[in-house]
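Novice: sequence-free structure coming up:
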């Protein structure tokens, strides 16, 4: 009952920004990246949304976020499917296949992410009120859920187990995997690990004592940690904390930030923003790798964290301090100890990467110990009440931090003859060096697509060629029609004695071949058809002379003309049954061949 009341008040307070009618996905349905503002799955309580989020230039990831906005600058993302491989902003889609597998396809139809599930029954994808994206079958069995694959955030009720881990983002603007991890180690202890470009180390709990001194236990092998809705975080290794606003009903999230610190964020509805209600590590400079190699970290509560290169070193990458600093000198190692000198710097500690350790050692003994080692970058020299002065030669100058409470001294090994001073260093606020690499996603075509593109171009070219040919033929016909004038008709009439009619003239005379022609001018035949006129002439004795063209003259055979005229008249009988076949015509002509001769 209390949980229902809490959710009711959260619904009243939480701003609604996702506008969508999608409550779930079924087999055969898809979400399109080109309609990312519309194709969004919304939880029933309207608190969470799932869809495509822009993570760079033409780069998108399928993610879950709090229902407050939908721009990559302000969206509070709590889970991401393809953080390492964003998809193209065109043609990409999330599809629930008929096989029961949930896949994310890029523009080139390459699968960039998959739930690796299968089901022969009906399945659905829905977003629960707690922010868990669940793929379940018709029996309600969970096939896949986002809570089992966290990215950098835990929501209330979402467990961190032996099989899961949180991985920070590369930066605030680059949501790909970064260098920090929160996980249960093999000794059942919850730890923070720096997994950098070339080295790895554990920095929480601090390596200053045993796990018992850190308040942890390692005999509980269940390995589970969870943040509840009221602001309490409990872990199976006995780690426990409460948020500053513990007990209040507000949206919360636990996040491993890109700076390696774990923070719990709560949302203020009055201010419409998130605030830090708990931070695991108070000293930001105790986080490994925060300033990179050959540098020192300095933290001030008012100014924040800053990084500075050691004397004799310069910034390696001005856009990313995790690369640290590089030397501006060339330190040779040829056995000549006079080639090196040491610069004393107090109040700076470098944790780890000790090559040699000498207990109760003099300063000169420590100097000689470093000079005999070509890889020695310097040594830490500090006083211990029980053991005297201890010497630690350094292979690498990593995890450096300035602290007034640190009583030791670091001696940097530098080439002799260079005028490096303690004050000579480059100091920049680390927060100003957030990696600004913009993610992008180009459309990568496959060979099949290149072939299809070639076919399309070929079809287009052939179509264009056919169009040109059609236009040329049409133009030729028009010109031919125009040239069929009186002059050509006169030449033809003079040659054969007959009037030549063109196709266009016949079509025009018959009104599109809808009316018959063949009527002749003259007093004898102007009222009858040509066939009727010939038949009437045939009844007379001199009929053949009357129907022949006078231009022929007398140079013809009367019997042949009579036979041909008879055949012609028989072939145009109105009754089709009376008309002779072609075989009969041939036989008739052959039978009268001797008569004609």
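Specialist: Great, that's in hand. All figures in this text were calculated on a predicted structure; none of them were measured in a lab.
Novice: drop to CA atoms for contacts and neighbour counts, all remaining ones
Specialist: Noted.
Novice: Using the three-state scheme, assign the closest residue to residue 114 other than its chain neighbours.
Specialist: Closest residue in space to residue 114, ignoring its immediate chain neighbours: residue 103 at 4.4 Å, by Cα to Cα, 6 or more residues apart in numbering. Here residue 103 is strand, with the state taken from DSSP: H, G, I helix; E, B strand; the rest coil.
Novice: take a look at this one as well, against the first:
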């Protein structure tokens, strides 16, 4: 019941937080720019918005795992700012525990983003090759850091967590890792991986569960999501080799009078889904792009292993018993003439 109450509390928490600290952001995030969990003036912010306001980067509030139902914790991430649910689509340091209390995010003079809590500085981004001069959260939800020549130094699209957004590519050899639950965004037990052999596979604790595209038999496959909600596969030459949505979006898009946003997410139940939400109406629709075969697959596999193991043990037992009951060479059996 505690988990359920906290899940129900989350939308109210998000609505309260974002309505309180909804402040327009500059297009470029420059050296010295900062965010705070406790803005002290109208010039302070808790997040930065993309130019159109579609996406935000900053402090995302979550219920704390305490007995206090109104306690507020945070993670640093990117979310759909215009979505009714304010869905989190990317998380920095996702396997670190949500934090409470006063914290700030600073774009340092060294050209990177850090979270400051007390006297601690925690790096938010990794694999930055050289200092950035400015950053931007783009309208497609991509957080990008640029150098002084406006060359990209780092972008969140290269490091997805559980979701890909329109314009984003999940590259061969990369993975999506489902969240633990709707309110716990740490790495869960399901992984969607594009192998170097071109297979798109879903695993549960590294046990194979489901294959999405093994029938294509093409090496080096990337997965793309476009602005119309079409999720398709391309080979190493950029050629479209198959669709995972197969035109499901076309009719819905034609019938919609409101702007729509899409995302493809590996959910905490291990199912890969495509989501479509109409901005303004809050109507959301989803399609399953995979099935969860885990229970049947693992049951049959484990049953087979048990049968084989018991059979081997039985053979060994009977072989040892038979050998013990047989006389050794030259031994006289009692009762024989």
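Specialist: Structure's in. What do you need? Values in this document were obtained by computation on a predicted structure and should not be read as measured data.
Novice: Could you quantify their similarity as a TM-score?
Specialist: Scored against TM-score structural alignment, normalised by the length of the second structure, the superposed chains reach a TM-score of 0.71; 274 aligned residues with a Cα RMSD of 3.2 Å.
Novice: got the contact list for the alignment partner in the second structure of the residue nearest to residue 114 of the first structure?
Specialist: Under the alignment (TM-score structural alignment), residue 103 of the first structure pairs with residue 114 in the second structure. Residues counted as contacts of residue 114 of the second structure (Cα atoms under 8 Å, 6 or more residues apart in numbering) are 105-108, 121-125.
Novice: What range does stretch 143-156 of the first structure cover in the second structure?
Specialist: Going by TM-score structural alignment, stretch 143-156 of the first structure sits over residues 153-166 in the second structure.
Novice: now the match of residue 103 of the first structure: how far from residue 175 of the second structure?
Specialist: 25 Å (Cα to Cα, to the nearest Å).
Novice: quick revisit: keep only the contacts of residue 114 of the second structure that stay in contact in the first structure.
Specialist: Retained in the first structure (both residues aligned by TM-score structural alignment, their matches' Cα atoms under 8 Å) from the contacts of residue 114 of the second structure: 105-108, 122-125.
Novice: Weed out the non-buried ones from the residues you listed.
Specialist: 105-108, 124 (16 or more other Cα atoms under 10 Å).
Novice: and those residues, which two are the farthest apart?
Specialist: 108 and 124 (11.6 Å; Cα to Cα).
Novice: and the end-to-end length of stretch 248-266 of the second structure?
Specialist: End to end - Cα to Cα - stretch 248-266 of the second structure spans 19 Å.
Novice: Buried ones in that stretch, by neighbour count?
Specialist: So for stretch 248-266 of the second structure, counting by 16+ other Cα under 10 Å, buried means 249, 253, 260-266.
Novice: What of stretch 163-182 of the first structure?
Specialist: 164-171, 173-182.
Novice: before we move on, what about stretch 106-120 of the first structure?
Specialist: Buried, per 16+ other Cα under 10 Å, within stretch 106-120 of the first structure: 106-108, 113-115.
Novice: Give the helix, strand or coil label for residue 281 of the second structure.
Specialist: coil.
Novice: hmm, who's touching stretch 142-154 of the second structure?
Specialist: With Cα under 8 Å, 6+ apart, stretch 142-154 of the second structure has contacts from 57, 127-138, 155-157.
Novice: what are the ranges of the helices in the stretch 401-550 of the first structure?
Specialist: Per DSSP state H, counting those that start in this stretch, the stretch 401-550 of the first structure carries helices over the ranges 447-483, 486-496, 503-509, 530-538, 543-547.
Novice: Buried deepest among these, which one?
Specialist: helix 530-538 (a mean of 16; mean count of other Cα atoms under 10 Å).
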